[in-house]
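Participant: got a predicted model here, sequence first, then my questions.
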Amino acid sequence: MSGSTATQTAAAAQPGRPHKSLLAGAAIVGTLLVAVPFLVTGGSDDGKNRVARAGATPGTVLG
């Protein structure tokens, strides 16, 4: 049995198993679905609301 025949036989023996290219595409799409909301909500942060404060926060044990 040659290498290509063994590969064809393995593919024919497991018809319900997805191909590697399909799994790679699904991984890329899943990564995009997770990343896009973070990119959309975090894109408008200019740093205007950030103020450097020294000392303790009022209302805490230290303040």
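Facilitator: Perfect, thanks for sending it. Numbers count the residues shown, from 1 in each chain.
Participant: make it CA atoms for all contacts and neighbour counts henceforth
Facilitator: OK.
Participant: the longest helix in the chain is where?
Facilitator: In the chain, with assignment by DSSP state H, the single longest helix is helix 20-41.
Participant: list the buried ones in that one?
Facilitator: With burial defined by 16 or more other C-alpha atoms under 10 Å, not one residue of helix 20-41 is counted as buried.
Participant: burial measure for Thr7, as a count.
Facilitator: 11 (other C-alpha atoms under 10 Å).
Participant: gap between it and Leu32?
Facilitator: Distance, Thr7 to Leu32, by C-alpha to C-alpha, to the nearest Å: 32 Å.
Participant: ditto for Ala6
Facilitator: In terms of C-alpha to C-alpha, Ala6 sits 36 Å off from Leu32.
Participant: with Thr41 instead?
Facilitator: Noted for Thr41: a distance of 14 Å to Leu32, by C-alpha to C-alpha.
Participant: okay, pairing it with this:
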Amino acid sequence: MWQRGLNWAAIILVGIFGVMWVGVVIYADHGSSVWMRIVQVVFGVTLLGWAVQKAVWMVMHGMKHHSG
């Protein structure tokens, strides 16, 4: 039970960090070159995508255990 809660906490933290990373890069980082900003946005979107993928997996995995 604790592990499941900690997994959700990690997923939420990574997702929030990904969104904040993209926001900082788009709105506050004007000193970097364009290609570096693009790389950083891709990194942030990758973090967000990972969090969404893991959240979907956790929901589906939980549904399999409760439907049986």
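Facilitator: That came through fine. Every value quoted in this text rests on a predicted model; they were computed, and no experiment measured them.
Participant: superposing both, give me the TM-score.
Facilitator: The TM-score (TM-score structural alignment, normalised by the length of structure 1) is 0.41; 35 aligned residues with a C-alpha RMSD of 2.5 Å.
Participant: now for the longest helix of structure 1, which elements pack on it?
Facilitator: With contacts taken as 3 or more C-alpha pairs under 8 Å, 6 or more residues apart in numbering; DSSP states H and E, helix 20-41 of structure 1 sits against no other helix or strand.
Participant: Three-state assignment for Ser4 of structure 1, please.
Facilitator: Using DSSP: H, G, I helix; E, B strand; the rest coil, the structure places Ser4 of structure 1 in helix.
Participant: actually Arg4 of structure 2, not the one I typed
Facilitator: Going by three-state DSSP: Arg4 of structure 2 is helix.
Participant: what's the helix or strand for Trp21 of structure 2?
Facilitator: Here Trp21 of structure 2 sits within helix 2-27, counting by DSSP states H and E.
Participant: scan structure 2 for its longest helix.
Facilitator: helix 34-67.
Participant: how far off centre is that helix?
Facilitator: 5 Å (C-alpha atoms, centre = their mean, to the nearest Å).
Participant: equivalent analysis for stretch 3-12 of structure 2, please.
Facilitator: The answer for stretch 3-12 of structure 2 is 12 Å, by C-alpha atoms, centre = their mean.
Participant: buried set for that stretch?
Facilitator: The neighbour-count check on stretch 3-12 of structure 2 (16+ other C-alpha under 10 Å) flags Trp8, Ile11, Ile12 as buried.
Participant: if anything else comes up later, I'll come back, but that's it for now.
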